[in-house]
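Asks: how would this look folded up:
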Amino acid sequence: MALDAETLDLLIEATRTFVTERLVPLEAEVAETGVIPPQVREEMQALGLFGLSISPEYGGLGLNMEEEVRIAMELGRTSPAFRSLAGTNIGIGSQAIVLAGTDEQRNAYLPRLASGELIGSFALTEPDAGSDALSLRTSARRDGDHYVLNGTKRFITNAPIAGLFSVMARTGEGRKADAISCFLVEAGTPGLSLGKPDRKMGQAGAQTCDVVFDACRVPASALLGGQEGTGFRTAMRVLDKGRLHISAVCVGMAERLIAESVRYATQRKQFGQPISEFQLVQAMIADSQAEAYAARCMVLDAARKRDRGEPTTMEASCCKLFATEMVGRVADRAVQIHGGSGYVAEYAVERFYRDVRLFRLYEGTSQIQQLVIAREAIKAYAE
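Replies: Model prediction:
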């Protein structure tokens, strides 16, 4: 459902103000402590940021893809930890239920996900199953009116604070999509435990850890959609949407990095003049601006295609590949423009340089995106 133009503009402006006036001043604190203050979550709830993609029927805002990526671009202008807090509810933590859940599952979970009362978490990756998702080993064995889950999930975003896990588990044999099912497992279920929080290169405040299932017994009603063998296909559909969202976040972060670079370059003087007057510094700013603009155009174009109901698997992967690689280059140039100051934690670009590295890894690595793009392009041109 698309918002009217005036309402959308108000939402974008409110998000931009919240990011600028509330979140940006908290970046250093969150980086130091690794914790987002509880009141920030409450303020994000009040803005409706947890329910951007969930239908108003369940208490969300029901944004279409173009509207969602425009909000994601605003959220990208600050520490990615803040966006990550709501990101799973907007994307992979809710959309499996939206796409494939039963009426009972949607009614039970979507209103609480949309309000932010419940934090969702998507448990797919394992110690030996990352890009090769079909090799996952976590099993779900039917036992009467229940399933028994066993296995370990790794690097699971928001797991330490999640109330609901969408868990991909093997219900069949072999490397085929219909061997994988999805289960909705609530935190606190006996047999579900968490590992210690991961210590990461960047994105402090975005919490991840292992999720362990040891004879974790869940009712058969926890099976997503009430049907075995649909989990993998649902996960892939969710990832297409998530890749556009992450691409939009990268656009916002690139624009923040460019702003930081220009601000520094116009204030920093060498040889008696601001370094912004040096052509080689201008070249770095120009390259960053051109690439960020290209990524913005790509994301908006792909989002509009998705809203028209057109297939966007290739476009989503193109956006994810280009935008995540782009923001890495922009961050590198930002550090270069700052010189020695860019290597010092006092400046935001040092932190962002580490933060953006993750974008090329999750929601499918750059190499996986290349494989998807090539496969889809060969298919399209062969036809």
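Asks: from now on I want contacts and neighbour counts done on CA atoms only, so please keep to that.
Replies: Fine.
Asks: how about Thr157, nearest residue that isn't a chain neighbour?
Replies: Nearest residue to Thr157 in three dimensions, chain neighbours excluded: Thr208, at 4.5 Å (C-alpha to C-alpha, 6 or more residues apart in numbering).
Asks: swap in Leu223?
Replies: Excluding the flanking residues, the one nearest Leu223 by C-alpha to C-alpha, 6+ apart is Phe183, at 4.6 Å.
Asks: what of Gly205?
Replies: In space, Gly205 is closest to Gly34, 4.0 Å off (C-alpha to C-alpha, 6+ apart).
Asks: let's see this one next to it:
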Amino acid sequence: MLDNYHSPWLDDDVVPFADSVRRFVTQSLAPLEEQWREQHQADRASWLSAGEMGMILPDVPVEYGGSGGTPAHVAAVVSEMTYAGVTGLGLGISHIVGHYILASGTEAQKQLWLPKIASGEVICAVAMTEPGTGSDLQAIRTRAVKQGDQYVINGSKTFITNGQICDMVAVVAKTDPEGGAKGLSIFLVDTRLPGFRRGKTLDKLGWAAQDTAEMFFDDCTVSADCLLGGIEGKGFITLMNQLPYERMQIAINAAAAMERALALTLDYTKERKVFGQRVLDFQNTRFTLADIKATTLASRTFCDCLIKQWVDGKLDSSQASMGKFWLTERAGEVVDKCLQFFGGYGYMNEYPIGRMWTEMRVTRIYGGANEIQRELVGRSL
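Replies: Here you go, the predicted model:
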């Protein structure tokens, strides 16, 4: 997407996949974005279509319903959706939950959930954040109390992506209130169960096409086989082991967003005239866009380095955290500078650059605030 640059992870296997994803996203998903913005969620038919395309769990083994690919295939999906401006389909959450199950679930849980997630039949959510807890997982108050061969879950969650549309939610709850990090467990909860209740759809600054909601668990009773992995106290380590997966998706989104912002701004400044000449013909425009292009290329090469580490199984938590905080901050800077060239039109929601400006702001918060990422990297020094 940058002149004369080719990402090394786009090999002969990934390129045809990325090309097919690009056509599908551009032709079938992007035209629906306005409708999704109005209803604050994507439609189920698009989830099923994305599943049929192999866009959900592309790096999960075929025997569990995935496409048997690598993280490079995930990178292709995230990049193409971002570049096309498709924000309503929260596939990344299903990728994360799918990998919770793949890495830590029982064989029965893998067989039950993964094929349905990959097909788009089951839409996932992660119920981790609670009012007042933020990034402090050990402060979680939601409880899961064992009663015979069942668990009774009580508590509330907020900022849940796919909250209104999800069929299954991975709920982080305390099974041992005195156990600290070792007292956390994850439960795979069918949202049709009694005691599960969805709250209101939250009114966000951006990402209007994607639903974010509150959730409540009022004596929600689940069978013991809903406990991820079948062993209590493994929730924290599962979350920690899979955080690099989540953060890489955010980092890739940021890199692709910079490329999209640059392309949109180049098109606009070549066409828009001020004082009798194109906006691009002003020296300030060219100098600023030169800086933006250099930042975008540097960000792409850094991101590609991390993707290669990911594909090779060498990506560690510190690297993923660096990618998450550095790339999201560069994306915020780039999109902000690009918006300036659009003048008042850039502040209108009908222009993609304005939407991108609000969307990129939250990437420095979700997936672990960037201050937390710096702390994690600092501990590795």
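Asks: kindly state which residue of the first structure is aligned to Glu52 of the second structure.
Replies: By TM-score structural alignment, Glu52 of the second structure lines up with Ala46 in the first structure.
Asks: now the strand or helix carrying that match, how far from the chain's geometric center?
Replies: According to DSSP states H and E, Ala46 of the first structure maps onto helix 38-47. In terms of C-alpha atoms, centre = their mean, to the nearest Å, the gap separating the centre of helix 38-47 of the first structure from the centre of its chain is 18 Å.
Asks: now tell me what touches the following helix or strand past it from outside.
Replies: Counting by DSSP H and E, the next helix or strand C-terminal to helix 38-47 of the first structure is helix 65-75. If you take C-alpha atoms under 8 Å, 6 or more residues apart in numbering as the criterion, helix 65-75 of the first structure is touched by 2, 8, 12, 15-16, 19, 52-53, 82-83, 244-246, 248-253, 299-300, 303-304, 306-307.
Asks: circling back: so what's the counterpart of the residue nearest to Gly205 of the first structure in the second structure up against?
Replies: In the second structure, Gly34 of the first structure lines up with His40, judged by TM-score structural alignment. Contact analysis of His40 of the second structure by C-alpha under 8 Å, 6+ apart lists 88, 208-211.
Asks: distance from the chain centre to the helix ranked longest in the first structure, please.
Replies: Looking across the first structure with DSSP state H, the single longest helix is helix 231-267. Distance of helix 231-267 of the first structure from its chain centroid, counting by C-alpha atoms, centre = their mean, is 9 Å.
Asks: do stretch 184-194 of the first structure as well
Replies: 23 Å.
Asks: what range does that stretch cover in the second structure?
Replies: Going by TM-score structural alignment: stretch 184-194 of the first structure matches residues 188-198.
Asks: could you tell me the end-to-end distance of that stretch?
Replies: End-to-end distance of stretch 188-198 of the second structure: 16 Å, with C-alpha to C-alpha, to the nearest Å as the criterion.
Asks: run through who's touching it.
Replies: Residues from elsewhere that reach stretch 188-198 of the second structure (C-alpha under 8 Å, 6+ apart): 163-164, 166-171, 213-222, 226-228.
Asks: list the buried ones in that stretch?
Replies: Neighbour counts using 16 or more other C-alpha atoms under 10 Å place 188-191, 195-198 of stretch 188-198 of the second structure among the buried residues.
Asks: got the contact list for the residue in the second structure that Glu363 of the first structure lines up against?
Replies: Alignment note (TM-score structural alignment): Glu363 of the first structure maps to Gly367 of the second structure. Residues counted as contacts of Gly367 of the second structure (C-alpha under 8 Å, 6+ apart) are 243, 246-247, 250.
Asks: before we move on, the earlier item: Throw the contacts of His40 of the second structure into JSON lines and include neighbour count, distance to Gly132 of the second structure and secondary structure, thanks.
Replies: JSON lines is the format used below for those (neighbours: other C-alpha atoms under 10 Å; distance: C-alpha to C-alpha, whole Å; DSSP: H, G, I helix; E, B strand; the rest coil):
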{"residue": "Gly88", "neighbour count": "25", "distance to Gly132 of the second structure": "27", "secondary structure": "coil"}
{"residue": "Ala208", "neighbour count": "23", "distance to Gly132 of the second structure": "24", "secondary structure": "coil"}
{"residue": "Ala209", "neighbour count": "22", "distance to Gly132 of the second structure": "26", "secondary structure": "coil"}
{"residue": "Gln210", "neighbour count": "26", "distance to Gly132 of the second structure": "23", "secondary structure": "coil"}
{"residue": "Asp211", "neighbour count": "28", "distance to Gly132 of the second structure": "21", "secondary structure": "coil"}
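Asks: can you tell me how far whatever residue of the first structure lines up with Thr269 of the second structure is from Leu110 of the first structure?
Replies: For Thr269 of the second structure, the aligned residue in the first structure is Ala265 (criterion: TM-score structural alignment). Distance check for Ala265 of the first structure against Leu110 of the first structure: by C-alpha to C-alpha, it reads 46 Å.
Asks: helix/strand/coil for Ala140 of the first structure?
Replies: strand (DSSP: H, G, I helix; E, B strand; the rest coil).
Asks: against Ala222 of the first structure, how distant is it?
Replies: According to C-alpha to C-alpha, Ala140 of the first structure and Ala222 of the first structure sit 11 Å apart.
Asks: those two - which one has more neighbours?
Replies: Neighbours per residue (other C-alpha atoms under 10 Å) separate Ala140 of the first structure from Ala222, with Ala140 holding more: 28 against 19.
Asks: alignment lookup: Ala254 of the first structure to the second structure.
Replies: Using TM-score structural alignment, the partner of Ala254 of the first structure in the second structure is Met258.
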